[in-house]
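J.: no FASTA, just this:
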C-alpha cells in the first residue's frame, strides 16, 4: 500500500469517526428527551479500503409504536369519561357519607329516604306544625336536589361540547404541523439526507394526535405516512383533511349535540358511518351524548315518579289525578309513564302547601294541595287534627310499584324508592367502571411507553462505551497520519 493511499484511508477514517462521534453525542444529549429514538451511523467500506458514512439509521419498532398510540387514545377516552362522572359526583355529593346522611350525601335516593322518614314522624304527630315544617323542608330538599342535578348534567354537557371544539382545533393544528414535517421527511429521504430528527418529530406529533383521536398509520415509499382515524376516516394523505365541528352554546335536556366531521363525513353521533373508537374526542362525545343524557333521563323519571306518587285524586271519583305536593310550571295533570325531558329541572314543591308562598301547611295532612278551591281533592273532609290516612298513603307511595320508562335503562316497574336507589347504583357502577378503566389503561400506557423506550430509547451506558471506543479509534487514526507524515518527511530529506 502506498503512503498516499494510506494517508487517504486515514483521513477518511478521521472524518467517519468524527461523524460517528457526532451521532453518539446526539444520542447522549437526547437521553432524557421524550420521544427521542437512538440514532446509529451507517458505516461502509470504500473501494480503496477506507470507510465512509452512508447515512443515519433511527431505532424504531412499528408494532410498539402502534400499541403506544392505541394505549394513549384509549387512556384519553377513559380519562374524559371518568372526569365527567367525578364532576357530577362532587357537585351532588352522591358517593359522600351514607344513604341516610343527607348532610353530605345529596343524592335523590338519600333525600327521598329522609322525606319518607319525615312523613312517618308526621304520621305519629299529625297536629304538630314543627313536624309538618320538617316534611315541607325535606320535600324542598328533594326538589332542589333534582333541580341541581339537572343543572349539573347540562353544565357538564355544555362543558364537554366546548372541550370537543377545543379537541377539534387541536387535531387540525397537529395535522397541519404533521403535513409540514411529513413533507420534510419525504423530501429528505428522496435526497438521501438525514431525516432521523424529523422522524422523531413526526412520531411525537402522532402521539399528541392519538390523545385526541384514535389513529392507525400506513407508511409508504420514501417514508411517506398516511393517517386514518380508528373508525376508518382518512385524516392525512399527502395533505391534512379538514376536521369540523359546530359548537352548541347551551344545553337543555332535549338538546342533541352536533357531530364531528372529517372531510365532510360524520365520525361521531348516531349518523356516524365511520364512528371513532377512542381518544379524548370519543370520550367527550360519549359523555355528552350517551352517559349524561341517560342519567338525565333517570333524574327526569325520578321527578315524574315523585309527582305521580304525591298526586291527588278526585275523591268523588269523577275528576282526573292532579299534581299534589310536587308539581311543575303549567301542570294540570300528572305526567304519563314516559320520560319528560327536563322535568327534574322543573319540579317544585307546590306553593299551595308552603306558608312562605301563601299556602297552608295543613294541606300536607288534609289534601287539597292541587286545587284548594275544589273540595273534591280534599281528603280530610272533617278537618280532624288527628287525621293520618293521607299521610300514611303518602308514606306507602314510596314502596308502591309504578311504571317507569325503560329507555332510562333501569327497568319498567318498581317503586319510587327502588328506582331512585337503582339510579344511584347505576351511576356509581358506571363511575367505578370508568375509574377502573382509566386506571388500567394508564398502567397499560405506562408499560407500553416503557417497552417502546427500552426498544428505541437511548442506553446511556452503551453510548458512553461507544464514545470511548470512537475516541480510541480517533487517536489511532491520528497516530497513523502522524506516522505517515513522519515517513514523508524522512523521504523528502533523503531525496
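T.: Happy to help now that I have it. Bear in mind the structure is a predicted one, so any value in this text is a computation, not a measurement. Residues are numbered from 1 along each chain as shown.
J.: Every contact and neighbour count from this point should use C-alpha atoms.
T.: Noted.
J.: Was I right to think residue 10 contacts residue 476?
T.: No: assessed by C-alpha atoms under 8 Å, residue 10 is found out of contact with residue 476, at 9.3 Å.
J.: Comparing those two, which residue is more hemmed in?
T.: Comparing residue 10 with residue 476 by other C-alpha atoms under 10 Å, the one with more neighbours is residue 10, at 23 against 15.
J.: do you know how far that one is from residue 56?
T.: As judged by C-alpha to C-alpha, to the nearest Å, residue 10 and residue 56 stand 22 Å apart.
J.: swap in residue 39?
T.: 6 Å.
J.: With neighbour numbers in mind, choose between the two.
T.: residue 39 (23 against 19).
J.: I'd assumed residue 60 was in contact with that one.
T.: No: here residue 39 does not reach residue 60: they are 9.7 Å apart, not a contact under C-alpha under 8 Å.
J.: how close does the closest residue to residue 131 other than its chain neighbours get to residue 390?
T.: Leaving aside its sequence neighbours, residue 131 sits nearest to residue 122 (C-alpha to C-alpha, 6 or more residues apart in numbering; 5.6 Å). Going from residue 122 to residue 390 by C-alpha to C-alpha gives 11 Å.
J.: Looking at those two, which one has more neighbours?
T.: residue 122 (25 against 19).
J.: What helices and strands are in contact with the helix or strand hosting that one?
T.: In this assignment (DSSP states H and E), residue 122 forms part of helix 108-124. Applying 3 or more C-alpha pairs under 8 Å, 6 or more residues apart in numbering; DSSP states H and E, one finds that helix 108-124 contacts helix 129-191, helix 389-397, helix 416-456.
J.: So for that helix, what gets flagged as buried?
T.: Across helix 108-124, burial judged by 16 or more other C-alpha atoms under 10 Å covers 108-123.
J.: that older thread, the helices and strands packed on helix 108-124: which one's closest to residue 492?
T.: Comparing these against residue 492 with C-alpha to C-alpha, the closest turns out to be helix 129-191 (44.5 Å).
J.: how about the helices and strands packed on helix 108-124 in TSV, adding distance to residue 216?
T.: Listed next are those as TSV, based on distance: least, C-alpha to C-alpha, whole Å:
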stretch	distance to residue 216
helix 129-191	14
helix 389-397	55
helix 416-456	16
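J.: among those helices, which is nearest residue 358?
T.: helix 129-191 (13.7 Å).
J.: Correct me if wrong, but residue 359 is in a strand.
T.: No: per DSSP: H, G, I helix; E, B strand; the rest coil, residue 359 lies outside any strand segment and is coil.
J.: Double-check it against residue 351; I have them as touching.
T.: Yes: between residue 359 and residue 351 there is a contact at 5.7 Å, judged by C-alpha under 8 Å.
J.: Comparing those two, which residue is more hemmed in?
T.: Set residue 359 next to residue 351 and count neighbours by other C-alpha under 10 Å: residue 351 wins out with 18 against 15.
J.: Comparison target below:
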C-alpha cells in the first residue's frame, strides 16, 4: 500500500468516526424527545480499504408502530365517551344523597302515601307538591345537561376537523421533504421521526391505516378505508350541526375527502378515534339517556292523569298548567291575651288551581300558647273550603 493510499484510508476512517460520533450525539440529545428514534451510521469498506458511511438509518418496528396507532385511536374514542358519561353521572350524583330522578320519585311516593292517610292536611299536600316539583326540576336539569353535552361534543368535532387539517398539512410538507431527501440520498431520519409523530397525533382523531411506497412516500387511510393522504392532504370538513335538541337525535355528518364518515348515511363509517367517540356520544349515548328521561316523564304523566268512565281525561299534577301552591300566609304574631272569643280569623290560600278559604273561630276558647294557636290554624287549613277555580 502506498503512502497516499494509507493516508486516504486513515482520512476516511476519521471521517466515518466523526459521522458516527455525530449520530451518537444526536441520539443522546434526543433521548427525551417524544417520537425520536435511535439513529445508526452504517459503515462499509470501499475501494482500497477506505471506510465509508453508506447511510444513516433508524431503529423501527412496523408492527409495534401500527399497534401503537391502533391503541391511540381506541383511547381517543374511549376517553371522550368516558368524559361524557362522567358528566351524565353528575345528573344522578351520589345515590346516598337522594338527588337522582329515581330517588326523588321514591320520595314523592312516600309523600303521597303519607298524604293519603290525611288528605285534608295542607302541610302534607304541600310536601307532596314540593316532592313532585323536585322530580320535575331534576328531570329538566338532567335533560339540559344531556343537551349541553351533545352541543359540546358537536363543538369539539369542529375543533377536531380544524386540528386534523393542520396535521395533514404538516404531514404533506414533511412527506415531500422525506421523498425528496430519500431520492437524493440524504439523511431523512429526523424528518421521518417528525412525520411519524404527526401521524401519531392524527391517530388520536381517527383510526389509521398506514402504507409506505417507494422513496419513503407515505399514504394514509382511515380505518374504514377513506383516503386521508396520498401525495396531498385530503379535505376534512365539519362546520357543526347548528341546532341540537332533545327531538334532534342525529347531528351533521363529518366528511373526509368529500365522503361522509359518520352518521346513518355513512357507507364507510369511522371505527375509532375521538371523532368516532364524539359522534357516538352525541348521537347514541346521550340520546339513549335522554330517551330514558323522557320515558320517566311520560310514565309520570300517564300515572297521575285520570280518565273518567265517559273517557274524559283530567290533568294530573305533572301536566296541569300553572299548578302552584301558596308557600306561606301571614296570620300575624301570637300574643297571649290579645284575642277574644268574638274574634274571627279568615285567610285564603292556593293549592293547585283551586283557592281555599280557611276560617278560625275562637268562640270555644282563646288559645293560651303559640302551639295551641298553631293547632287551630292547622285545623282551619285542613277544613278549608274551595271558593273558586283557576
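T.: Sure thing, it's come through. Remember, it's a predicted structure, so these values are computed and weren't measured experimentally.
J.: coming back round to it: joint contacts of residue 39 and residue 56 of the first structure?
T.: residue 196 (C-alpha atoms under 8 Å, 6 or more residues apart in numbering).
J.: that older thread, and of the helices and strands packed on helix 108-124 of the first structure, who's closest to residue 247 of the first structure?
T.: helix 129-191 (6.3 Å).
J.: That closest one versus helix 108-124: what angle between them?
T.: Using axes from the mean of the first three to the mean of the last three C-alpha atoms, to 10 degrees, the direction of helix 129-191 of the first structure lies 180 degrees away from that of helix 108-124.
J.: how about the helices of the second structure, start to end?
T.: Ranges of helices in the second structure, per DSSP state H, are 3-29, 62-89, 101-117, 122-184, 189-203, 274-280, 286-304, 370-382.
J.: The fourth one vs the first structure, average offset?
T.: Right, helix 122-184 of the second structure. Once fitted to the first structure, helix 122-184 of the second structure is off its aligned match by 0.6 Å on average (mean C-alpha distance after the TM-score superposition for the first structure).
J.: again, but for the shortest one
T.: In the superposition against the first structure, helix 274-280 of the second structure averages 0.5 Å from its aligned positions (mean C-alpha distance after the TM-score superposition for the first structure).
J.: what span of the first structure lines up against that helix?
T.: Aligned by TM-score structural alignment, helix 274-280 of the second structure falls on residues 280-286 of the first structure.
J.: can you list the residues that contact that stretch?
T.: 73, 76-81, 160-161, 163-164, 167-168, 211-213, 268-269, 276.
J.: repeat that for 6 Å
T.: 76-77, 80-81, 160, 212-213 (C-alpha atoms under 6 Å, 6 or more residues apart in numbering).
J.: Please compute how far the helix holding residue 122 of the first structure lies from its chain's middle.
T.: 37 Å (C-alpha atoms, centre = their mean, to the nearest Å).
J.: quick one: it to helix 292-309, angle?
T.: 10 degrees.
J.: average offset between helix 108-124 of the first structure and the second structure?
T.: With mean C-alpha distance after the TM-score superposition for the first structure, helix 108-124 of the first structure averages 0.8 Å from its match.
J.: equivalent range in the second structure for that helix?
T.: Under TM-score structural alignment, the match for helix 108-124 of the first structure is residues 101-117.
J.: How about stretch 295-309 of the first structure?
T.: Taking TM-score structural alignment, stretch 295-309 of the first structure hits residues 289-303 over in the second structure.
J.: Pull the residues that contact that stretch.
T.: Taking C-alpha under 6 Å, 6+ apart as the rule, stretch 289-303 of the second structure contacts residue 318.
J.: Please identify the buried residues of that stretch?
T.: So, applying 16+ other C-alpha under 10 Å, buried residues of stretch 289-303 of the second structure: 290, 293-294, 296-297, 300-301.
J.: got the residues you listed as CSV, with distance to residue 245 of the second structure columns?
T.: CSV is the format used below for those (distance: C-alpha to C-alpha, whole Å):
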residue, distance to residue 245 of the second structure
290, 10
293, 14
294, 13
296, 18
297, 17
300, 22
301, 21
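J.: Give me whichever of the helices of the second structure is most buried.
T.: Among the helices of the second structure, the stretch with the highest mean neighbour count (mean count of other C-alpha atoms under 10 Å) is helix 274-280, at a mean of 27.
J.: How far does that one sit from its chain's centre?
T.: Distance, centroid of helix 274-280 of the second structure to centroid of chain: 10 Å (C-alpha atoms, centre = their mean).
J.: Could you check how far stretch 250-257 of the first structure is from the centre of its chain?
T.: For stretch 250-257 of the first structure, the distance to the chain centre is 19 Å (C-alpha atoms, centre = their mean).
J.: try stretch 131-145 of the second structure
T.: 20 Å.
J.: Centroid-nearest residue for the first structure?
T.: The residue lying closest to the centre of the first structure (C-alpha atoms, centre = their mean) is residue 80, at 1.3 Å.
J.: With adjacent residues omitted, what lies nearest to it?
T.: residue 283 (5.2 Å).
J.: distance of the one you found from residue 462 of the first structure?
T.: 42 Å.
J.: what's the answer for residue 201 of the first structure, then?
T.: Residue 201 of the first structure is 24 Å from residue 462 of the first structure, by C-alpha to C-alpha.
J.: again, but for residue 231 of the first structure
T.: 41 Å.
J.: So for those two, which residue has more residues nearby?
T.: Set residue 231 of the first structure next to residue 462 and count neighbours by other C-alpha under 10 Å: residue 231 wins out with 19 against 11.
J.: Tell me which residue of the second structure matches up with the more buried one.
T.: By TM-score structural alignment, residue 231 of the first structure lines up with residue 224.
J.: wait, its match sits on residue 267?
T.: No: in this structure residue 224 of the second structure lies outside contact range of residue 267 using C-alpha atoms under 6 Å: 9.0 Å.
J.: what about the equivalent of residue 188 of the second structure over in the first structure, distance to residue 223 of the first structure?
T.: Matched across to the first structure, residue 188 of the second structure falls on residue 195, judged by TM-score structural alignment. As defined by C-alpha to C-alpha, residue 195 of the first structure lies at a distance of 10 Å from residue 223 of the first structure.
J.: Look at those two and report which has more neighbours.
T.: Neighbours were counted for residue 195 of the first structure and for residue 223 using other C-alpha under 10 Å; residue 195 has more, 22 against 18.
J.: ok, that one - contacts?
T.: Per C-alpha under 6 Å, 6+ apart, neighbours of residue 195 of the first structure: 185, 188.
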